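1. need the 3D shape of this:
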Amino acid sequence: MSTITRIETFLVPPRWLFVRIETSDGVVGWGEPVVEGRAETVRTAVEQLSELLIGRDPMRIEDHWQVMTKGSFYRGGAILSSAVAGLDQALWDIQGKALGVPVHVLLGGPVRDRVRVYGWIGGDEPDEVADAVAARMEQGLTAVKMNASGRLAKLAPLRELDGIVSRVASAREVLGDTGDVGVDFHGRVTLPDARRLFPELEPLRPLFVEEPIVPENSHLLRALVDSTSIPIATGERLYSRQEFLPVLESGVAIIQPDLSHAGGISEVRRIAAMAEAFDVLLAPHCPLGPIALAASLQIAFAAPNHVIQEHSIGIHYNDDGEVLDYVTDTSVFDFGTGSIERLTAPGLGIEVDEKAVRDASLRGHAWRGPVWRHADGSFAEW
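-> Okay, here's the model as predicted:
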């Protein structure tokens, strides 16, 4: 029987954490367990969870998931769920490689041959928005996502709200009626301002508005859903089926679990299946690295309710590292048609450039999210 013999973690730029699991048969699986800005903390959690895996059969993925998530009296949360997520990805990678098939085959087989993707643009200035959208369209993308705003007052002056509408209008003008724009509120907008903004945004027909309120206020989503025709998307900061259930019951249109946060492939496939019962679509959150993207795509090829996939290739804030830096064959992520074709290689479908990972880990990173403040000195949502 094959056993897990070695588990290593790598802090790599720009802000990611990778995990490598090796078996006694020499099969290697990769995962991406990270909370952006808390990578070192997750690394410690991975090291502790590794005690439950070393010497065990790597093929017993579900049993490992149950033990890792429930084997301690205190459960859940971003750190533990993300540590489990990366280890879970690596175990699925191992199983696929051991059996010679992509992970989506293990999940029941593909339901589509390609997955529509969207790319990020900045969203700070109208002129910059138009140029950024045009550049993404030249790359072949048919959909983009943009920040609604930067720091936003709790009850924003009209000029700030008008600026949001103006920037989305700039994107729509370039996209015409064939492209789509998602607008990420990032939890920076309060409930009263969201209600003021939605009627102004409705004529611009965004593909969705993402995270209109912070996740801890998810009990308020029903009021927003009932107030607008714009599809509401949320979920990047939710980590389990139990946390998604009231959000699904609120009537949102799209859920966005993150494969590196919400328990990995094992849990996200269950979240996706639960969402089907509410006629809710799946668009996994993924502003991360190549392993998280590959794991997301494996779900995308197998989940009937998947609608579009985020990626961070060429994202505006990755100055010190890029998705394509860590894979040997970058063509697997080509999106020149606006979609990524079905991955066919075993496991997660990518070959990680181990030398590049090890070299980059020597530089490491200590990335932290910024702390924003309002003009009066009080804390502001980033």
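2. only C-alpha atoms for contact and neighbour calcs from this point on.
-> OK.
3. where do the helices sit along the stretch 1-150 of the chain?
-> Counting by DSSP state H, counting those that start in this stretch, the stretch 1-150 of the chain has helices at residues 39-50, 61-70, 78-99, 103-106, 126-138.
4. in TSV: those, plus mean neighbour count and distance to Arg116.
-> Shown next, in TSV, are those (neighbours: other C-alpha atoms under 10 Å; distance: least, C-alpha to C-alpha, whole Å):
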stretch	mean neighbour count	distance to Arg116
helix 39-50	19	29
helix 61-70	16	29
helix 78-99	27	22
helix 103-106	23	17
helix 126-138	18	13
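5. tell me the spacing between Ala273 and Asn305.
-> Distance of Ala273 to Asn305, given as C-alpha to C-alpha, to the nearest Å: 8 Å.
6. just checking, Ile21 touches Phe10?
-> No - when contacts are counted by C-alpha atoms under 8 Å, Ile21 is not listed as touching Phe10 (11.7 Å).
7. with neighbour numbers in mind, choose between these two.
-> Ile21 (25 against 21; other C-alpha atoms under 10 Å).
8. give me the nearest residue to the more buried one, chain neighbours excluded.
-> Distances taken as C-alpha to C-alpha, 6 or more residues apart in numbering place Ile7 nearest to Ile21, at 4.6 Å, with adjacent residues excluded.
9. distance from stretch 109-125 to the middle of the chain?
-> Relative to its parent chain, stretch 109-125 has a centroid offset of 11 Å by C-alpha atoms, centre = their mean, to the nearest Å.
10. next up, for comparison:
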Amino acid sequence: MTTIARIETFLVAPRWLFVRVETDSGIAGWGEATCEGRSETVRAAVHQLAELLIGRDALRIEDHWQVLTKGSFYRGGPILASAVAGLDQALWDIAGKHFGTPVHQLLGGPVRDRIRVYGWVGGDEPSEVRDHIAAQVEAGLTAVKMNASGKMSPVASVAELNGVVARVAAAREVLGDERDVAVDLHGRFTLANARRVAPLLEPYRPLFLEEPVVPENSHLIGEFVRSTTIPVSTGERLYSRQEFLPVLQAGIAVAQPDLSHAGGITEVRKIATLAEVYDVQLAPHCPLGPIALAACLQVGFATPNYLIQEQSIGIHYNQGAEVLDYCLDKTPLTFVDGHVERLTAPGLGIEIDEQAVRSADKKGHAWRSPIWRHRDGSYAEW
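-> Just a heads-up that it's a prediction; the model follows:
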């Protein structure tokens, strides 16, 4: 039996929470339990859940997932799901290292040799958008994602709507017809605003429109889907198959579970299978660190309905550390023609610089989501 002997957590810049699970045989697995703005809370949850794992067989991953998610009368939510996700990723990393094979091989073997990735671009003005996208294209990416807007009024002004269109038009101008732009509404739009702006964006053919309504209003997303020809995506703030089912039934085209929020590799694989039944593609949310990205890629190499992968290398709001800073070897996560080639090393396929992680944890971080307000002083969605 490969017994779990120790579980540690590391709060590292810019806003991540890493989990390290060590066995009595000396194998260490890494996971990422980041929950942006709530990672200290998740850290406490990881250590509470550790009580259920210490002394147990590390290779009984499905059984552990069942106990971790259902072993308390009160279940679900982003804190628990993120804590479970980090532990689950680490257990899969251990399993791969134990058997000497990448995780995707344990998930049934590869169905593709490389995964297309996209990068985030900032910019409030069309000229800034052009410059930021040109830099991503120069770096070899074939797809980008951008926020549609900043703060949005509940009923948008003509100027606000025109601003959205101008930014997306600028993106299309730089990208041409051979590259893609995805547009993130980020839950900042009311249903009325989202329905007004979608027809204006259709001529620019976005790859998808993301999170047109906040997740607690998922019951409204079907109305939006029926109002546009643009593929609709959502899911970064949905944490289980049960939460994805209504939006799949409503007709979304792209599901975006987060491997660090939605129960890890174990649950996201099940979400992917459920999505396949509805002819929906997977594009996991991942503006996070190297462990989360590696976990996403391992799922992607073994999942047929996998569209594209988000990643945050060079993202505009990372401060204090970059994604590859915590990797001993940066090669596995290098982009080739806008893709990541299939990872071949055992486990998650990357080697974490433990010394750098332990050093970063001494400084920690206290990242928080910004608080926005409308002109009248009321809360505005970020």
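11. hang on, the earlier thing: tell me who's in contact with the residue nearest to Ile21 of structure 1.
-> 19-22, 50, 54 (C-alpha atoms under 8 Å, 6 or more residues apart in numbering).
12. so it versus Arg205 of structure 1, what's the distance?
-> Going from Ile7 of structure 1 to Arg205 of structure 1 by C-alpha to C-alpha gives 47 Å.
13. and if you look at Phe278 of structure 1?
-> 23 Å.
14. circling back: dump the contacts of Ile7 of structure 1 into CSV; add distance to Asp180 of structure 1 as well.
-> Below are the contacts of Ile7 of structure 1 laid out as CSV (distance: C-alpha to C-alpha, whole Å):
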residue, distance to Asp180 of structure 1
Val19, 35
Arg20, 37
Ile21, 39
Glu22, 42
Ser50, 42
Ile54, 46
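15. just the ones of those residues in strands?
-> Counting by DSSP state E, those place 19-22 in strands.
16. what's the closest of the residues you listed to Leu91 of structure 1?
-> Distance to Leu91 of structure 1, by C-alpha to C-alpha, is smallest for Ile21 among these, at 7.6 Å.
17. thinking again about what came up before, who has more neighbours, Phe278 and Arg205 of structure 1?
-> Set Phe278 of structure 1 next to Arg205 and count neighbours by other C-alpha under 10 Å: Arg205 wins out with 18 against 15.
18. what's the counterpart of the more buried one in structure 2?
-> Matched by TM-score structural alignment, Arg205 of structure 1 corresponds to Arg205 in structure 2.
19. list the contacts of that match.
-> Ile230.
20. nearest spatial neighbour of Leu141 of structure 2, skipping sequence neighbours?
-> Gly338 (4.1 Å).
21. give me the distance between the nearest residue to Lys154 of structure 1 once chain neighbours are set aside and Leu161 of structure 1.
-> Leaving out its chain neighbours, the residue that sits closest to Lys154 of structure 1 by C-alpha to C-alpha, 6+ apart is Thr190, at 6.0 Å. Counting by C-alpha to C-alpha, the separation of Thr190 of structure 1 from Leu161 of structure 1 is 12 Å.
22. repeat for Ile79 of structure 1
-> Distance from Ile79 of structure 1 to Leu161 of structure 1, by C-alpha to C-alpha: 34 Å.
23. again, but for Ala292 of structure 1
-> 34 Å.
24. the more surrounded of those two?
-> Neighbour comparison, Ala292 of structure 1 and Leu161: the larger count goes to Ala292, with 31 against 19 (by other C-alpha under 10 Å).
25. just checking, that one touches Glu32?
-> Yes - using C-alpha under 8 Å, Ala292 of structure 1 is in contact with Glu32, at 5.7 Å.
26. shared neighbours of these two, anything?
-> Residues touching both Ala292 of structure 1 and Glu32 (C-alpha under 8 Å, 6+ apart): Ser260.
27. ok, Gln139 of structure 1 - contacts?
-> Contacts of Gln139 of structure 1 (C-alpha under 8 Å, 6+ apart): 335-336.
28. and with 6 Å instead?
-> Applying C-alpha atoms under 6 Å, 6 or more residues apart in numbering to Gln139 of structure 1 gives the contacts Gly336.
29. now swap in the one 5 residues further on and tell me
-> With contact set as C-alpha under 6 Å, 6+ apart, Val144 of structure 1 has these partners: 118-120, 181.
30. mind running it again at 7 Å?
-> 118-121, 180-182 (C-alpha atoms under 7 Å, 6 or more residues apart in numbering).
31. could you do Ala292 of structure 1 as well?
-> 32, 259-260, 286.
32. in structure 1, which spans are strands?
-> Under the criterion DSSP E, structure 1 contains strands at 4-12, 16-23, 28-31, 114-120, 143-147, 180-184, 208-210, 232-234, 254-255, 281-282, 309-310, 339-341, 372-373, 379-380.
33. can you say which of those strands is nearest to Leu99 of structure 1?
-> Per C-alpha to C-alpha, nearest to Leu99 of structure 1 of the strands of structure 1: strand 28-31, 12.8 Å.
34. just how off-centre is that closest one within its chain?
-> For strand 28-31 of structure 1, the distance to the chain centre is 18 Å (C-alpha atoms, centre = their mean).
35. same deal with stretch 23-31 of structure 1?
-> Put simply, stretch 23-31 of structure 1 sits 24 Å off its chain's centre (C-alpha atoms, centre = their mean).
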